[in-house]
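**Student:** How does the following fold in three dimensions:
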Amino acid sequence: MDALSPKKQPIALYPGTFDPVTLGHLDIIRRGARIFDHLIIAVAENPGKSPLFSSEERASMIRHEISRLENPTKSRIEVIIYNSLLMDCVESQGASVILRGLRAVADFEYEYQMAGMNQQINNKIETVFLMADSVLQPVASRLVKEIAFYNGNITPFVPPYVVQKLQEAVTRKKSFQD
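**Tutor:** Purely as a prediction, here's the structure:
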């Protein structure tokens, strides 16, 4: 291949808990899909985090939001659920890039350490970081859930479909606690 030949973009995998998916996550998904030919959104089962939504519910919310994207973009995005070491998931999907979003310095410190560990496991897989949109930098799933639990306005942080699903889940959780 000569220097002028078009180079095929690698497959990227964007892992996360996405409990729930936020506008920040969706921004990274949209931007990642513009960069990579194929983007895999990998929803972690991670029972250690005690998610509000099941992995299938989280994947379903992401699929719903992806279906609303423009056709050339959404056709290059796939959503999977994984319950393994991230690097095993990346390799099994044929990806060579891990896509991560960064909101703040605290994210960078954690992600830098994770990228270093991942590189020790497989140095052929690169980690690419995208900075969060400045408007979305403070948005975090755990904060959105807390705001929703106390009946606060979450519409600036998650899409309408997720607002509905989150309100339903919070209502179920509150009724279970009573």
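**Student:** use CA for all of it now, contacts and neighbours both
**Tutor:** Fine.
**Student:** Mind jotting down where the strands sit in this structure?
**Tutor:** 11-16, 38-44, 77-82, 97-102, 126-131 (DSSP state E).
**Student:** to compare against the first, here's another:
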Amino acid sequence: MSVRKRIGVYPGTFDPITNGHFDIIQRATLVVDHLIVGVARNAGKGPLFSTDERVEMVRDELPHISTHGATVEVRAFDSLLMHFAVEMGAQVIIRGLRAVSDFEYEFQMAGMNHRLNPQVETLFLMASDRHQFISSRFVKEIGRLGGDIRPFVSPRVAKRLLSRFAQEMPLPADTTLPLQAAP
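**Tutor:** As a prediction, the model looks like this:
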């Protein structure tokens, strides 16, 4: 008797990927055998990084997190999430929740996805308490305004963000921005 492999999709824009996203990825690998991190093209959100850059950012971080023996792959998609999940052979869509406001949106989305395909379940994972307030939007805003983003993203992601911000608005020559992980 063969055991069916549990496949999950964790979709998002990941612009940029944050420590909160990595927390969800790690915890999702406790409940699936294979996790596909689906990077949505989602040009409507006006991403800071291209889809290819976001895929690369996520892939670059995977060796630095524990996946509990599950395999993890990263793929870009620009279709309906349910179509992507079915194409990937997923039985579950993983979604992270930070606050009640997330729940309302995600609850509606899960209902619509269930109507589209009742064979694919949505699994909500609550953000860990230390990551509940992190959002990619806030990280970008803090970074653009010269704030310390190190507690919210990996050192590698921080470096990419700061480099991108420097391209957008060059900083004075005497400005130094820390790139080391916060204590």
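**Student:** if we can go back for a sec, I'd like the strands of the first structure laid out as TSV, including distance to Lys174 of the first structure.
**Tutor:** Shown next, in TSV, are those (distance: least, C-alpha to C-alpha, whole Å):
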stretch	distance to Lys174 of the first structure
strand 11-16	26
strand 38-44	25
strand 77-82	27
strand 97-102	31
strand 126-131	35
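**Student:** Which one of these lies nearest to Leu23 of the first structure?
**Tutor:** strand 97-102 (12.0 Å; C-alpha to C-alpha).
**Student:** residues in the second structure aligned with that closest one?
**Tutor:** Aligned by TM-score structural alignment, strand 97-102 of the first structure corresponds to residues 92-97 of the second structure.
**Student:** Off-centre distance for the matching stretch?
**Tutor:** 11 Å (C-alpha atoms, centre = their mean, to the nearest Å).
**Student:** Looking at the strands of the first structure, spot the one closest to Phe157 of the first structure.
**Tutor:** That would be strand 97-102 among those, by C-alpha to C-alpha, at 15.6 Å.
**Student:** Mind giving me the packing neighbours of the closest one?
**Tutor:** strand 11-16, helix 23-35, strand 126-131 (3 or more C-alpha pairs under 8 Å, 6 or more residues apart in numbering; DSSP states H and E).
**Student:** Please produce TSV containing the ones you listed, extended by distance to Glu111 of the first structure and mean neighbour count.
**Tutor:** Putting those into TSV (distance: least, C-alpha to C-alpha, whole Å; neighbours: other C-alpha atoms under 10 Å) gives the following:
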stretch	distance to Glu111 of the first structure	mean neighbour count
strand 11-16	12	24
helix 23-35	15	19
strand 126-131	9	16
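**Student:** Identify whichever of these lies nearest to Glu168 of the first structure.
**Tutor:** Nearest of these (C-alpha to C-alpha): helix 23-35, 18.8 Å.
**Student:** which residues in the second structure does that closest one align to?
**Tutor:** Going by TM-score structural alignment: helix 23-35 of the first structure matches residues 19-31.
**Student:** residues in contact with that stretch?
**Tutor:** Stretch 19-31 of the second structure has contacts (C-alpha atoms under 8 Å, 6 or more residues apart in numbering) with 6, 10, 14, 35, 65-71, 94, 96, 125, 127-128, 131-132, 134-135, 152-154.
**Student:** Could you identify the buried members of the residues you listed?
**Tutor:** The neighbour count (16 or more other C-alpha atoms under 10 Å) marks 10, 14, 35, 67, 70, 94, 96, 125, 127, 131, 134-135, 152-154 as buried among the contacts of stretch 19-31 of the second structure.
**Student:** Closest to Arg59 of the second structure out of the residues you listed?
**Tutor:** For those, the nearest to Arg59 of the second structure is Phe14 (11.6 Å; C-alpha to C-alpha).
**Student:** Could I get the contacting residues of the closest one?
**Tutor:** Taking C-alpha under 8 Å, 6+ apart, we find Phe14 of the second structure in contact with 21, 39, 54, 58, 136.
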